[in-house]
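Chemist: Sequence first, predicted coordinates after that:
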Amino acid sequence: MSLINTQIKPFNATAYVDGKFIDVSDESLKGKWAVLMFYPADFTFVCPTELEDLADKQPEFAALGVNVYGVSTDTHFAHKAWHDTSDAIKKVNYPLIGDPTGKLSRNFEVMIEEEGLALRGTFVINPEGQIKIMEVHDNGIGRDASELLRKVKAAKYVAEHPGEVCPAKWTEGAATLTPSLDLVGKI
């Protein structure tokens, strides 16, 4: 069964952001769009490139009213230590959630049990707490924050314009489609 359109499960966690530790829960995510980007571990190789790329785009997500969170099975203390020692992670200005018990990773079905690490999973959650986009793939493949931003814009557009859908490669301002009997076989 897919997690798409399901309600996120309850969780409580601690995150590191802006030099402090903060509490984050399923309730914290509600009321705004949110992105949860799971990654395997701090102090690794592909992960800092992804988190830095997301940090570079974070102002654009914020302008859309989207909160961004990084999540790994490391502790919030490890996140702080990584932030203090890595030039790439020093750029991260969104919360890095610690998930040392793996509960959050299991809730989103990205936990690799035999390794105690999360897969690279990206989830876009609407203000009502429903998962609208999910992408999970092998840990050797890095993600692109620009493509994620495009997908978030499409998800928001569809939510704000019932009855319309965004075709492949849709970008903000481009034409959408209104599914109807008249379109069948004409695309």
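Modeler: Sure thing, it's come through.
Chemist: C-alpha from now on. contacts and neighbour counts both.
Modeler: Will do.
Chemist: Okay, helices next: where are they in the chain?
Modeler: Per DSSP state H, the chain carries helices over the ranges 26-29, 46-63, 76-85, 87-90, 103-107, 145-160.
Chemist: Could you dump those into JSON lines with mean neighbour count and distance to residue 170 added?
Modeler: Shown next, in JSON lines, are the helices of the chain (neighbours: other C-alpha atoms under 10 Å; distance: least, C-alpha to C-alpha, whole Å):
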{"stretch": "helix 26-29", "mean neighbour count": "16", "distance to residue 170": "26"}
{"stretch": "helix 46-63", "mean neighbour count": "19", "distance to residue 170": "17"}
{"stretch": "helix 76-85", "mean neighbour count": "18", "distance to residue 170": "35"}
{"stretch": "helix 87-90", "mean neighbour count": "17", "distance to residue 170": "30"}
{"stretch": "helix 103-107", "mean neighbour count": "19", "distance to residue 170": "30"}
{"stretch": "helix 145-160", "mean neighbour count": "17", "distance to residue 170": "7"}
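Chemist: before we go on, here's another structure to hold up against the first:
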Amino acid sequence: MASVNSTVQAFTAAAFHKGQFVTVTEENLKGQWSIVFFYPADFTFVCPTELGDLADHYAEFQKMGVEVYSVSTDTHFTHKAWHDSSDTIGKIEYPMIGDPTGTVTNNFGVMREGQGLADRATFVIDPQGVIQAVEITAEGIGRDASELMRKVKAAQYVAAHPGEVCPAKWKEGEATLAPSLDLIGKI
């Protein structure tokens, strides 16, 4: 599996984005913060609730300089059909990557063995294309876009403030820590 501090591997994939079919590569993930949000399949149950939650938070992610990419092993054609037929999916404005060959899913190491489906996995990637956070949940456990946003804000803060770290439950504007000998045993 792709791990924290590893660089995103090369890929080329077709995506459905704002009524168009577009090409997305690993280069699109560089130069800005990115979220790559894998889910098992279109026209399912937990997946649309997660993708809809991301859509509801998309404008705020954009204000933070973050692009969101959802990925499943469905085709970009299937993404368009789902977008056109579901009110929840119809509000999505971020690129929906189709990965029927499994290249992207396998590059990130989240292909379910023998099933041809992606795990429910999230990757936060910095502007250099380096993975800063990874989350994988079991099939029935949906993710929360507001918690993902908190993690992205923490990653952005740490990247912009070398020598500082964000403690548990950190929220933007709250105190951070500066690891040092003086802190050992005092937290």
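Modeler: Arrived safely. It should be emphasised that the depicted structure is a prediction, and the values quoted were computed from it without experimental measurement.
Chemist: Residue 127 of the first structure is nearest to which of the helices of the first structure?
Modeler: Among these, helix 26-29 comes nearest to residue 127 of the first structure, with 7.3 Å by C-alpha to C-alpha.
Chemist: tell me the average deviation of the closest one from the second structure after fitting.
Modeler: Helix 26-29 of the first structure: mean distance to aligned residues in the second structure after superposition is 0.8 Å, counting by mean C-alpha distance after the TM-score superposition for the first structure.
Chemist: do you know which of the helices of the first structure lies nearest residue 120 of the first structure?
Modeler: helix 46-63 (9.0 Å).
Chemist: Distance from the chain centre to that closest one, please.
Modeler: Mean-position distance between helix 46-63 of the first structure and its chain equals 10 Å (C-alpha atoms, centre = their mean, to the nearest Å).
Chemist: next one: stretch 88-108 of the first structure
Modeler: With C-alpha atoms, centre = their mean, you get 10 Å for stretch 88-108 of the first structure.
Chemist: Mind listing residues that contact it?
Modeler: Residues outside stretch 88-108 of the first structure that contact it (C-alpha atoms under 8 Å, 6 or more residues apart in numbering) are 3, 8-9, 11, 13-18, 24, 38, 48-49, 51-52, 54-56, 58, 67-76, 79, 82-84, 111, 116-118.
Chemist: follow-up on the earlier one: let's have the helices of the first structure in CSV, adding distance to residue 171 of the first structure.
Modeler: Below are these laid out as CSV (distance: least, C-alpha to C-alpha, whole Å):
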stretch, distance to residue 171 of the first structure
helix 26-29, 26
helix 46-63, 14
helix 76-85, 33
helix 87-90, 28
helix 103-107, 31
helix 145-160, 6
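Chemist: Which of those sits closest to residue 167 of the first structure?
Modeler: Nearest of the helices of the first structure (C-alpha to C-alpha): helix 145-160, 9.2 Å.
Chemist: how much does that closest one stray from the second structure?
Modeler: Helix 145-160 of the first structure sits 0.2 Å off on average (mean C-alpha distance after the TM-score superposition for the first structure).
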